[in-house]
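A.B. asks: Just to be clear, the model below is a prediction. Sequence and coordinates:
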Amino acid sequence: MLKKLLVILTICCCFAITYASAENYSISGKVQDSAGHPVDMAIVVLHMLPDSAVVKGTYTDSVGNFILDQLSNGRYYVSISAQGYRPWQNELITLSNESPNKKVPLIKLSLLPTGLKEVEVTARKSLVVQKADRTVVNVDAMLSAASSSALDALERCPGVQVNQDGDIRLRGKQGVTVFVNDKPTYLSGTELANYLKTLPASAIDQIELMTNPPANYDAAGNGGIINIKIKRKGVKGFNGGINASLNQGHLTRYNNNLNLNYRNNKVSAFLNAGFNTGENYTDLDLNRTYLDGGNNPMSYFNQKSYFWRHNDGGSINAGADYSLTDKTIIGVTMNGMAAKWKSINDNNSYLLDLGRQPDSTIISQNNDYGKSNNLGINLNYKTQFNKSGHEITADADYLVYNTNRDQAFYNTGYSANGVERSKDLLTGQLPNRINIYALKTDYALPLAHQWKFSSGLKTSYTATDNKAEYNNTINNITSPDYNKSNQFIYKENINAAYINMSHEAGKLSMQAGLRFENTTTDGHQLGNPQKPDSAFTRNYNSLFPTVYFSYKFDTLSNNQLGINYGRRINRPYYEDLNPFINPMDKFTYYVGNPFLKPSFNHNIALSHTYKNKITTSLSYSTTVDDVNETIEIVNGIYYSRSGNIGTKTFITLSVDGDFDPTKWLNLHVYSEVSNLQSKSNFYNGTLSTGGNYWFIAGSIRVKPAKGWEGEIYGNYRSSINDAQFIMQRIGVINLVVRKKISDAFSIRVGINDILRSQVNYGKIGNLTQATANWINRSDSRNGTIALSYKFGKAFNNTARHNETGADAEKNRVKG
């Protein structure tokens, strides 16, 4: 099947190359001084009317030329600034199907008079920019997140929800894949949250939200893709920035970042390093009621846990490019993360009789010490055959993840009258290693009449090795616990190919793609003296179509209508396939599930955008075999494992708006109303749950005086019934103020969760002869002070190749 597809893909490429390529919409020009000399490295900014939003930027070359390409039809103007010269701005430029390429007449910059200060040219970036296949969030316009981490910045993006455990939802849906600079993080859960906490929001340029990504992206992730783009300067010479922040609640945390950039004619290099350290806590209450055959209360279980954690973490993202010619670039990037943690859980479990009188008590202290070291290396190649977008790229990736955890569970049991009657110790060592290899290539060819063809190939191989060695110590006698000890080896190979066609035809834009993926998996549980070996092998082929249409009703783009469709897959996290039993305490266990199947998802969305200010969207998605956390209580023990939910459907109506009532005031609001339904065969019969929920988030940003900015951000979500879980309402209000001391130095002060309303609580349904609920509190109300210092020119130009070949696999490494 794959060989036939590659033959078809090759024929398509050859067929496409026979067509003459045509220029995309573009604006070009030449900049000189009053004496006729070229002005090198002048900053050229393209603005879109009617709101003057920044669309794209570049620099003039050594002879003063510039080109802004890959544009769509619309109304624009260009502004130019250069050190020592007066700012320049042209009149209206209209690009259309009849006039797709415009050349600005020769631009002459005049020198500033001696002794006068330079005039600063500024333009406010829109917080949100809507595109046909994604929503782009400009983090610089997100003041409340600028002094925090990437994880906090994600939570402030329209339609994104992040819970206390770092789990990310996009428009209510789980299974979100996170990229950084078009490179997969290959992380999820705690590992992903720890990584994003080491990445300061001040280092982020944009965040792209794709509920239905195009065919050149891996099909993995039913919830869509979030792509975090790190700032990278394109200015010649050496420049960078330093950010440091202190966060103080009940406990203290620090987050620091260094960004360095260097560029000359042929070489460019960058370094982004982050470090965080600090403490946090979780105050968790679990309550269970055990029922008899008539569903009447029989006994009760109340557990109070206090988790104290200390984390030290660092991340590094570095790379270099070398221009072999003016059209060919080779590069290397390196991503690394190192972290260590210490967690102490003081846990009191109370077993009560029908009259809620004490029957017995378990007092526990559960310690978890760990460290992880992750490294990723990418080699990349790019050739641009011309300025119109005819190019080929190639990537080779290697990633390795090492995690080691040492656990100790001290348990002491007491009778109802407080007499000690049992004492035991459970210790565990859990080493884990994951190796990922990936190769990919992509080809793009602009064709006649504003058509563009693209295609690509990818192969990836993943090998995981998980061990768990547990020992019980009772009465000073230690023996292996073979019920929890095991070794699981998992291997996976994915081969993929895609083709994609896009077209700009005046008011109508369209894009269609088809991606093929072949997956082969092999799992082997080695067993132990009490458990036999077991193994499985699976192979499956899948096609993933994507279609986008966008229509502009007028030349000013006051009204745009869009529709898109896509099919996606969500493969289980590697760790969720691991059949180990991992204790949280004596009564709660996390269990892997080697029988998990991939889930498949269909998405369709209809949207309307008014004046690039208000976007309304109606979407429908249905998922088969959705991977979801499930809870089963057996003999009073609580087992949490990932399972396949038969079908899950989402219907969502959302509105996103951005308004500027005055020059000093900006308002942004996002709101969605969703209906979620889940149906499946379950442990105790049939699971059928659902209902409606409402989510709203908004910000008010003010500039009361020169150099001063302030922002209030808040969100609220009503209760939601997702499969087995009923999560109650939750909300937050944050406040931040920034003072710009100089062009290079600024200070931010903020308060998070002013009302201390970020408390997670809910209920667990569909349990056999039991009910359960929880309340989870954290150090959410805190204050932050952040300092930022920049040196060198601050205009950002990201023309380099950022994508790698290992995009989906990173996001299945679960912490």
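C.D. replies: Great, that's in hand.
A.B. asks: C-alpha from now on. contacts and neighbour counts both.
C.D. replies: OK.
A.B. asks: host element of the residue nearest the centre of the chain?
C.D. replies: For the chain, the residue nearest the mean C-alpha position is Val178 (3.3 Å; CA atoms, centre = their mean). For Val178, the host element (DSSP states H and E) is strand 176-180.
A.B. asks: helices or strands next to that strand in the packing?
C.D. replies: On a contact count with 3 or more CA pairs under 8 Å, 6 or more residues apart in numbering; DSSP states H and E, strand 176-180 meets strand 168-170, strand 224-230.
A.B. asks: this is the other structure I want to compare:
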Amino acid sequence: MNLKPLTVVLCLLQLSSFAQSKLSVSFTVSDEKGMPLELAALQLYADSTMKLSAVTDSAGIAVFSLDTPGSYTLKVNTLGYAPVNKVIQLRDSNAFFRLSLSPSGKSLKEVVITQKKPLMRQEDDKTIVDAEPLAEVSTNGYEMLEKTPGLFVDQDGNIYLSSTTPATVYINGREMKMSRSDIASMLKNLPPNSIEKIEILRTPSAKYDASGGGGIVNVVLKKGVKIGLNGSVNAGFQQGVYGNRYAGLSLNNNNGATSSYLNVNLTTQNNYQQLNTNRVLTGDTLLEQKAFTKYPGQVAFTNYGISKDINDRWNLSWDGRLSYNSSKSNTHNDNNIVRSSTEDVLGSTLSLVDNKSQAFLSDQEIGAKLKIDTAGSEWVNRASYTYAYNNLDQVYNNTSVLLNSNGNGNVGTNRHYGVIQSDLTRKIGKGFTFETGLKSTYLYFTNDALYYTGGSGAIDPTRTNKYNYRENLNSLYVQGAKTFGGFILKAGLRMENTNMDGHQLTPGDTTFSIRRSDLFPYIYFSRKIMTIASYEIRAYLVARRTINRPSYEQLNPFPKYVDQFMSEIGNPTLKPQFTQNYEFNVSAGEKPLLAIGYNDTKDMFTNVFYQSAQNVSQAYRSYDNIGANKEFYLRGLAAIPPGKAYFAVIGGQYNFNRYEGLYEGKPLNFSGRNWLFFTYHQLKLDKRSTFSLHGFWRLAGPLQFYQLSDMGSLTLSINRKFLKDKLFLSMNMTDILYTNNNTFTVQQGSVNASGYRGGDTRRFGLTIRYNFGFVKKEEHGDMFQVDADGKK
């Protein structure tokens, strides 16, 4: 790993530190049992004009960097505990304080909201997005990700942070190892108010799997974080050309020692996709394809969990998810071969495909956490098992003037995925934290596709196949973090051992095997730069090495039928790609402001298209290692200062990519750039009514080998609360201008194609939600939000 640029910046930051000597003061806030209290608000006052604010992290720790020693007034506030107000004396040396808060002793009733938490805040090497403002204007978890500033969700459900590689989606800190469509379906069935926060890790530490080359988006669910029983019931619809209907129940319960949660959601959905393509066959001949696909379906989804404190040190937990999806798709594809100079139709076919599928998912996890001391040291162990089954029945019919072909088939897949993980965190003292852990995963996947040609009942060898796939990954990591004089330094090393075995049984007996071990270093550095208007300006520098492994579908050499003119073929010689990630960013008062990043990828593999030399009407979609990709990005985020009742978050990101390698055995050298802008606005019309507007706009530019036109989406909503703020009504319009569609071109090697892609994205929606139980008290002191009355 080339760390020369990192070393230079570290040296410059270190030299600048000699210009000033800071006093570092750390506070650990816990309850009477010694359990750390997250999101406790701390304020330090030197006099009436100087105030510093901080919020404790997940370990209950908050750190202040002060210019001078002396006498300070400390105030600590958090929900359910008696406030602290005391005077402390700080000497010339760095100081560490432990604070134990006592319960307030009063039964909680309805709490008046005084101010919302930050929409986005920076905590070490991750950005934390508060889910509540997004939940108020969203109908499900997937929409919340679409509305999160800085995330780009493409039409296939891929989530992009900064890299051209899609991000990995985690639920409660664990990778789901599911297909993109399955993850999207799960998120679409998560009630929005069941999500506590969204964590964005663009350069994850050594604690996380090295496969997160595109970063990690971790969706954290609520787990009975409030005292007593609370929850909500909701129902709604979205209507475009077709409509979605949904209803759900969300429950959270916490009696102190035991907390639990339950979410149930039922959805009836329908949408469409229009995909038109024109591919050059010869200099004067085009293949024109117009495909319209309709996707009706029903989904039943539930997730649940329970966590119990066995004693003052041990906590046991169980989390689970179950889902059943019954769906259909109907595709109507018109194919015409046209002479472009005269527009004469040389031949035409009609392809009809009907699919019926049933999918079942069970995901279960048990965990045990040992609290070692009151400083935040802990030992966490988790074991999980996921079973997924999918059955697809397909009927197809291809008709032309000269030839008709039809048939039917069945595809069954089974996936077993197990994980065992153990993580140890030790707070050794003097600002030093040591982390280490082990993880082992096992994936077993089977696929059985059996097709028959119409009429004769003979097996169709072009579609019938059967294979088994096994994958075992074993990893070990060590990581240390040290806080000193306003600096935070974290470094780690992760080792991963990869074992892959594929065995194709039908149509031919083929196998492949991969055995390799790799090291992945990580380093993180942070320091305070200055203080402006009581906001701490802090700089962060992160570097990491990551890997992207090919899946079995990308390795399997069997030609998979797509349509009469297109097949998918895996590449068993595909190598994993490695990326060096570097990012420098700046935050103000824990609010991310500016980031500069660089990703250097070797052996990059991506979708490639090859046209048959023997039959130009036939094309093959595959994967190949095309060479290297160097990516530079610049991201900015800012808040418009709130007035009486208005605030806004605006931002943008610039990406520049350069590809160097080989395509079809010929040199490949090209570059591309694109801009992504995003915004979020909220206007309080009165104490109970809110108007919000959010959207993104992506200027024309490349996405891997595709050159996309301008595209974006603008969504507005009006929300009103009734019945003492317990009843919530939201009306929204998504993709108002119907701009979330695009034209595209791909010109690589022998393939020269263009087209259009659009879907049922412009929709009107109505959601009704009734909240019962306790209203969560909000945090104070944020430049991105205003209070319920519109006052700062």
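C.D. replies: Looks like it came in fine. Just so you know, these numbers come straight off a predicted model, no measurement behind them.
A.B. asks: Fetch the TM-score of the aligned pair.
C.D. replies: Between these two chains, after superposing, the TM-score reads 0.86 (TM-score structural alignment, normalised by the length of structure 2); 731 aligned residues with a CA RMSD of 3.0 Å.
A.B. asks: which residues in structure 2 does the strand holding Val178 of structure 1 align to?
C.D. replies: The counterpart of strand 176-180 of structure 1 in structure 2, counting by TM-score structural alignment, spans residues 167-171.
A.B. asks: returning to what we had before: report the contact partners of the closest residue to the residue nearest to the centre of structure 1 other than its chain neighbours.
C.D. replies: Take Val178 of structure 1 and drop its neighbours on the chain: the residue closest to it by CA to CA, 6 or more residues apart in numbering is Ile226, 4.9 Å away. With contacts defined as CA atoms under 8 Å, 6 or more residues apart in numbering, Ile226 of structure 1 is in contact with Val176, Thr177, Val178, Phe179, Ile207, Glu208, Leu209, Met210.
A.B. asks: picking that back up, okay, the helices and strands packed on strand 176-180 of structure 1 in TSV with distance to Ala705 of structure 1 next?
C.D. replies: As requested, those are exported to TSV (distance: least, CA to CA, whole Å):
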stretch	distance to Ala705 of structure 1
strand 168-170	36
strand 224-230	30
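A.B. asks: For Val7 of structure 1, find the nearest of those.
C.D. replies: Minimum separation from Val7 of structure 1 across those (CA to CA) falls at strand 224-230, 29.5 Å.
A.B. asks: where exactly do the strands run in the stretch 551-700 of structure 1?
C.D. replies: Ranges of strands in the stretch 551-700 of structure 1, per DSSP state E, counting those that start in this stretch, are 559-570, 581-585, 588-591, 599-610, 614-634, 637-662, 665-682, 685-702.
A.B. asks: what's the most buried one of these?
C.D. replies: strand 559-570 (a mean of 22; mean count of other CA atoms under 10 Å).
A.B. asks: how about that strand, aligned to which bit of structure 2?
C.D. replies: Using TM-score structural alignment, strand 559-570 of structure 1 pairs with 537-548 in structure 2.
A.B. asks: Residues in contact with that stretch: which ones?
C.D. replies: 1, 6, 125, 203-205, 210-213, 520-531, 576-589.
A.B. asks: If we use 6 Å, what do you get?
C.D. replies: Identification of contacts with stretch 537-548 of structure 2 by CA atoms under 6 Å, 6 or more residues apart in numbering yields 210-211, 213, 520-531, 576-588.
A.B. asks: distance from it to structure 1 after superposition?
C.D. replies: In the superposition with structure 1, the average deviation recorded for stretch 537-548 of structure 2 is 0.9 Å (mean CA distance after the TM-score superposition for structure 1).
A.B. asks: hang on, the earlier thing: OK, contacts around the residue nearest to the centre of structure 1?
C.D. replies: Contacts of Val178 of structure 1 (CA under 6 Å, 6+ apart): Ile225, Ile226, Asn227.
A.B. asks: On the three-state scheme, Thr433 of structure 2 is what?
C.D. replies: Using DSSP: H, G, I helix; E, B strand; the rest coil, the structure places Thr433 of structure 2 in strand.
A.B. asks: quick one: the strands in the stretch 1-150 of structure 2?
C.D. replies: Listed in chain order, the strands of the stretch 1-150 of structure 2 (DSSP E, counting those that start in this stretch) span residues 23-30, 41-45, 51-55, 61-66, 70-77, 84-90, 95-100, 120-123, 126-130.
A.B. asks: Could you pull out the buried residues of the fifth one?
C.D. replies: Spelled out, it's strand 70-77 of structure 2. Tyr72, Leu74, Lys75, Val76, Asn77 (16 or more other CA atoms under 10 Å).
A.B. asks: Is the last one in contact with Pro83, as I believe?
C.D. replies: Spelled out, that is Asn77 of structure 2. Yes: here Asn77 of structure 2 lies in contact with Pro83, judged by CA atoms under 6 Å, at a distance of 4.9 Å.
A.B. asks: quick one: Asn771 of structure 2 from Leu727 of structure 2, how far?
C.D. replies: For Asn771 of structure 2, the distance to Leu727 of structure 2 equals 6 Å [CA to CA, to the nearest Å].
A.B. asks: cool, and Glu175 of structure 2?
C.D. replies: 35 Å.
A.B. asks: The nearest residue to Leu119 of structure 2 once chain neighbours are set aside: how many residues sit nearby?
C.D. replies: Distance criterion CA to CA, 6+ apart; nearest residue to Leu119 of structure 2, sequence neighbours excluded, is Asp130 at 5.1 Å. Around Asp130 of structure 2 there are 20 other residues, counting by other CA atoms under 10 Å.
A.B. asks: do Lys706 of structure 1 as well
C.D. replies: Lys706 of structure 1: 9 surrounding residues under other CA under 10 Å.
A.B. asks: Tell me which residue of structure 2 lines up with it.
C.D. replies: Lys706 of structure 1 maps onto Lys687 in structure 2, by TM-score structural alignment.
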